[in-house]
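Q: build me a model:
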Amino acid sequence: MTGCQLSLRALVTSRRTGCSVSFFAGGIGIGAWAASLPLLAAKLNIDKGQLGALLLCFALGAIALMVNVGRVSDRLGSSSLLSFGGSLVFGAAIITIPVVDGLLLSGALIVVAGAGFGTLDVSMNIEAAEIERASGRHLMSSFHALFSIGNIVGAFLVGVAVTYGGRLQECLGVAGLLIVSLRLPPEPSGAKQTRMQSRPLPTQTPNLRPRSTGSSECWS
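A: Model (predicted):
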C-alpha cells in the first residue's frame, strides 16, 4: 500500500468520524426536541392547535433550507463546512427557545432551529455519500443508524430530566450543548480534495502484456 493510499484512507476515516458525530448529534437534537414539546406547550400555555403551528414553523424552516443546501454545497465545495454551520445554528436555537416568551418570538426561533436542522440534514447526507464513494463501501446505513440511536438518546435524556424535575431550560439546554460540542470543526478541504477522494485508488499491479508492436522489449 502506497503513501498516497494510506493518506487517502486516513482522510476518509477522519471525515467518517466527523460525519458520524453529525448524524448522532442531529439525532439527539430531534429526539430531545420531540420529547420536550409537552414542556414547551405548558411553558407557553398554548393549546394543541397553537402547538401544531409551532411544529409547522420548524418544518417550514427545514424545507426552506433543504431545497437549497445542495446548490450551496456545490458552490462551496465543502459539505463539512455546511454541516458544521447547521449544527451550530440548530444547537444555538434549541438552547435559546426555552428562554424566550411569547408565541411569535418562539415561532421565529423555531423557524431558525428548523433551518439549522435542514442544513445539517442535507449537508451531512451529502458528506456521507462522498465518504461512501471514496471508501468503496456501503456506509450510509451505519450513518442513519447513528441518527436513530441519537433520537433514542435525546428522548431518553429528556425523560430522565423530567422524571427528576427538569424544566424545559434543562432539557433543551443540555441537548443544544451536546449538538454544539459534539460536532468538531471540519478540516480545511476544498473542491479539489473532494474530487480526489471520489476517484478510484490507483492499482499497483503492473500490466505485463506486450504491446502490439511485437517487440519483446516493449512492455507497458
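Q: make it CA atoms for all contacts and neighbour counts henceforth
A: Will do.
Q: tell me how far the residue nearest to residue 101 when sequence neighbours are not counted lies from residue 179.
A: Closest residue to residue 101 apart from its sequence neighbours, by Cα to Cα, 6 or more residues apart in numbering: residue 44 at 7.1 Å. Distance of residue 44 to residue 179, given as Cα to Cα, to the nearest Å: 24 Å.
Q: neighbour count: the two, which is higher?
A: Between residue 44 and residue 179, residue 179 has the larger neighbour count (other Cα atoms under 10 Å), namely 26 against 16.
Q: please tell me how far the more buried one sits from residue 62.
A: 17 Å.
Q: show me what contacts residue 76?
A: By Cα atoms under 8 Å, 6 or more residues apart in numbering, residue 76 lies in contact with residue 191.
Q: apply 10 Å and report the result again.
A: Shown in contact with residue 76 (Cα atoms under 10 Å, 6 or more residues apart in numbering): 82, 190, 191.
Q: likewise for residue 94?
A: Contacts for residue 94 (Cα under 10 Å, 6+ apart) come out as 29-30, 32-33, 88, 109-110, 112-114, 116, 169, 171-177, 179.
Q: same thing with residue 84?
A: 18-19, 22, 90, 116, 119-120, 123-124, 180, 183-186.
Q: tell me the SS of it?
A: helix (DSSP: H, G, I helix; E, B strand; the rest coil).
Q: distance check, it against residue 169.
A: From residue 84 across to residue 169, the span is 24 Å (Cα to Cα).
Q: and the buried ones among the contacts of residue 76, selectable in PyMOL?
A: PyMOL command restricting the contacts of residue 76 to the buried ones, with burial defined by 16 or more other Cα atoms under 10 Å:
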select buried, resi 82
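Q: next, the structure of the following sequence, for comparison with the previous one:
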Amino acid sequence: MPQAPTLPTRPVRAATPLSSRTAVNAVLLMFAVNGMLLGGYGGSLPSVRDRLDLDATQIAIMLFSGGLAGITTMQIGGRLADKIGARRIVFAGLPLLIAAAVVLAFAPTYPIAIVAGLLFGLGNGAMDIAMNALGVQVEAARRRPIMSRFHAFFSIGNFVGAGVVLVMAKALGITGSGIVLPVMVTLAAIAVAVLVLLVRIAPEAAVVSHSTDGGARTKIPAMAWVLCLMSMAFGLSEGTAVDWSSLHVTDVAQVDPTVGALGLIAVSGFMVIIRLFGDGLVARFGRRTVVRYGGACAAVGYAMVALVSSLPLLVVGWALVGFGVGMIAPQVYAVAGHLGGGRVLAVVVTFGYATFLAGPAIIGFLVNHVGIQHAMVVPALLCVGVVFLASTLPKTDADLENARTAR
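A: Sure, this is the predicted structure:
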C-alpha cells in the first residue's frame, strides 16, 4: 500500500535564552519603544488640545481615565505574566499602544480622544509590568545587574518620542494641531517594525508559581509593603520633578519659560546618565547602598531648590534630584520582581504609578497655599524617608534569594 506523501514542516523557532545578548537587546527595545510611544503621546497633547479645542479639565479627565485603565491592567497583567509568561503580555500590550497612537492621530472628537487615552493606559499598564518582569528574569539569568540600563532606555525612548514632535514640526513646516497625525502615524509605524522584530528575538519568559508544595497560595511577603512605601515616596518625588521643575525654575529665578525648561532638562538628562551607569554601581556596592545614596542625593537636591533662588544653583539642585531618583526605581522594581514575580511587581509598581499621577496635583495644592519653593520640602522629606526604608532591603542578591525562598 503506497504511503501518503509527507508534508514539509515549518522549522520551529529556537527560543532565545534569557541569559543571551539577544534577550538583553529585546528587553532594551521593549523599554525604548514603550517610552517612545508615551513620549510622543505626552508631546502631542498640546496639539490635541488645540485641534479639539479642549480645556484643562478635559485634558485632565483624559489623562486620569488613561491612568485608571493603566492601574487596572497592571494588576491583571502582573498575574497573567506569572501564569502564561511575561513575553505574551508584552505582545498584548504593545499592539494596544500602537492602536492608541493611530486612534489619537485621526481622533475627530473628544470622545474618540478619550478612547485613545484609555487604549494608551490599557496598553502601557500591561506592557510596563510585563517588560519589567521579563527584565528581572533576564537579570536573574545573567546573574548581574541590568535593570538600571533597561530603565535608561525607557527614558531615552521617552525623550525621542517627545523630540519627534519638534523635529517633524520643523522638518514639515507644520505647527499647532496639524502635527498630531504625522507624528502619531510615524511613531506607530516604528513601533510596528519593532513589534515584528521582537516576535523573532524576544526570549520566552519563565512561568512563576505562587503556590506551596501543598497547593496553598503563598502570601505577598511583608517586604513588598515596604517596597510599596518606597515606591510611593519616589513616585511623588519623580512626578514632582517631571511636572514642576520647569515651572519652579521659571518662577523662582524669574526667567523666561524657555530658560526655565533647564530644570526639566537637568532632571531628565541626569536621570538617564545615572541609569546608564547604575548597574555598575549596583554590582559594586549593592542595591541597598545605591537606593540609600539615591534617596540622599534627591533629598539634597530638593533641599537646594527649596532654599536657593539663583539660576545656576537651581539647575544644580534639579540635576541632583534627577541623579538621585534615577537610582531608586530600577532597584526597587528589581527587588520586587525577584521577590515575587509579576504579582508582587504589579502591587509595587501600581503604588508608585498612582502616586506619580496624583503627586503633582498634591504639590499643586501646596503651591497654592505655601508657595512653590516651600512645597518642595515635601518631596525632600519623602526622599529622606527612602534613605531610612532602604535599610530594610536585602544587602546582597544572595540575601534577596534567601528572602524569596523563605516565604
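Q: tell me the counterpart of the residue nearest to residue 101 of the first structure in the second structure.
A: Aligned counterpart of residue 44 of the first structure in the second structure: residue 52 (TM-score structural alignment).
Q: surely that match meets residue 105?
A: No. Residue 52 of the second structure is beyond contact range of residue 105, at 12.0 Å (criterion: Cα atoms under 10 Å).
Q: quick one: common contacting residues for those two?
A: In contact with both residue 52 of the second structure and residue 105: residue 113, using Cα under 10 Å, 6+ apart.
Q: picking up where we left off before, just checking, which of the contacts of residue 94 of the first structure belong to helices?
A: Among the contacts of residue 94 of the first structure, the residues falling in helices (DSSP state H) are 29-30, 32-33, 88, 109-110, 112-114, 116, 169, 171-177, 179.
Q: show me where the first structure has its helices.
A: Going by DSSP H, the first structure shows helices at 3-35, 37-44, 48-76, 79-96, 103-135, 140-163, 168-182, 191-198.
Q: the fourth one vs the second structure, average offset?
A: Pointing back at helix 79-96 of the first structure there. For helix 79-96 of the first structure, the mean deviation from the second structure after alignment is 1.3 Å (mean Cα distance after the TM-score superposition for the first structure).
Q: that helix corresponds to what range in the second structure?
A: Taking TM-score structural alignment, helix 79-96 of the first structure hits residues 86-103 over in the second structure.
Q: grab the nearest non-local neighbour of residue 335 of the second structure.
A: Residue 335 of the second structure sits nearest to residue 400 (Cα to Cα, 6+ apart), 7.4 Å away.
Q: over to residue 43 of the first structure?
A: Nearest one to residue 43 of the first structure, counting by Cα to Cα, 6+ apart, is residue 168 at 7.9 Å.
Q: please report the distance of the one you found from residue 137 of the first structure.
A: Taking Cα to Cα, one finds residue 168 of the first structure at 41 Å from residue 137 of the first structure.
Q: equivalent analysis for residue 58 of the first structure, please.
A: Residue 58 of the first structure is 34 Å from residue 137 of the first structure, by Cα to Cα.
Q: if you count surrounding residues, which of the two has more?
A: Set residue 58 of the first structure next to residue 137 and count neighbours by other Cα under 10 Å: residue 58 wins out with 22 against 9.
Q: which residue lines up with that one in the second structure?
A: Match for residue 58 of the first structure (TM-score structural alignment): residue 66.
Q: check residue 142 of the first structure too.
A: Under the alignment (TM-score structural alignment), residue 142 of the first structure maps onto residue 149 of the second structure.
Q: and its match, what does it touch?
A: Here residue 149 of the second structure is in contact with 24, 28, 31, 155, 272-280, 330 (Cα under 10 Å, 6+ apart).
Q: how much space between residue 94 of the second structure and residue 343 of the second structure?
A: 20 Å.
Q: I meant to write residue 323 of the second structure there.
A: Using Cα to Cα, one gets 29 Å for the distance from residue 323 of the second structure to residue 343 of the second structure.
Q: likewise for residue 150 of the second structure?
A: Counting by Cα to Cα, the gap from residue 150 of the second structure to residue 343 of the second structure is 20 Å.
Q: repeat for residue 373 of the second structure
A: Distance from residue 373 of the second structure to residue 343 of the second structure, by Cα to Cα: 38 Å.
Q: tell me which of these two has more neighbours.
A: Using other Cα under 10 Å as the criterion, residue 373 of the second structure and residue 343 rank with residue 343 on top: 26 against 21.
Q: if we can go back for a sec, show me what contacts the match of residue 44 of the first structure?
A: Residue 52 of the second structure makes contacts with 107, 108, 109, 110, 113, 177, as judged by Cα under 10 Å, 6+ apart.
Q: now the first structure: which of these match?
A: Here is what carries over to the first structure from the contacts of residue 52 of the second structure, by both residues aligned by TM-score structural alignment, their matches' Cα atoms under 10 Å: 107, 108, 109, 110, 113.
Q: let me know the closest of those to residue 196 of the second structure.
A: residue 107 (25.8 Å; Cα to Cα).
Q: residues contacting the closest residue to the closest one other than its chain neighbours?
A: Distances taken as Cα to Cα, 6+ apart put residue 113 closest to residue 107 of the second structure, at 5.6 Å, once the chain neighbours are dropped. Neighbour list for residue 113 of the second structure: 48, 49, 52, 59, 62, 100, 103, 104, 105, 106, 107, 119 [criterion: Cα under 10 Å, 6+ apart].
Q: okay, those residues in JSON lines with distance to residue 291 of the second structure next?
A: Formatted as JSON lines, these follow (distance: Cα to Cα, whole Å):
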{"residue": "48", "distance to residue 291 of the second structure": "38"}
{"residue": "49", "distance to residue 291 of the second structure": "39"}
{"residue": "52", "distance to residue 291 of the second structure": "43"}
{"residue": "59", "distance to residue 291 of the second structure": "34"}
{"residue": "62", "distance to residue 291 of the second structure": "34"}
{"residue": "100", "distance to residue 291 of the second structure": "35"}
{"residue": "103", "distance to residue 291 of the second structure": "39"}
{"residue": "104", "distance to residue 291 of the second structure": "38"}
{"residue": "105", "distance to residue 291 of the second structure": "40"}
{"residue": "106", "distance to residue 291 of the second structure": "43"}
{"residue": "107", "distance to residue 291 of the second structure": "42"}
{"residue": "119", "distance to residue 291 of the second structure": "33"}
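Q: any idea which of these is closest to residue 244 of the second structure?
A: residue 59 (17.4 Å).
Q: not counting its neighbours along the chain, what's nearest the closest one?
A: residue 49 (7.4 Å).
Q: so that neighbour makes contact with residue 56?
A: Yes. At 8.6 Å, residue 49 of the second structure counts as touching residue 56 under the criterion of Cα under 10 Å.
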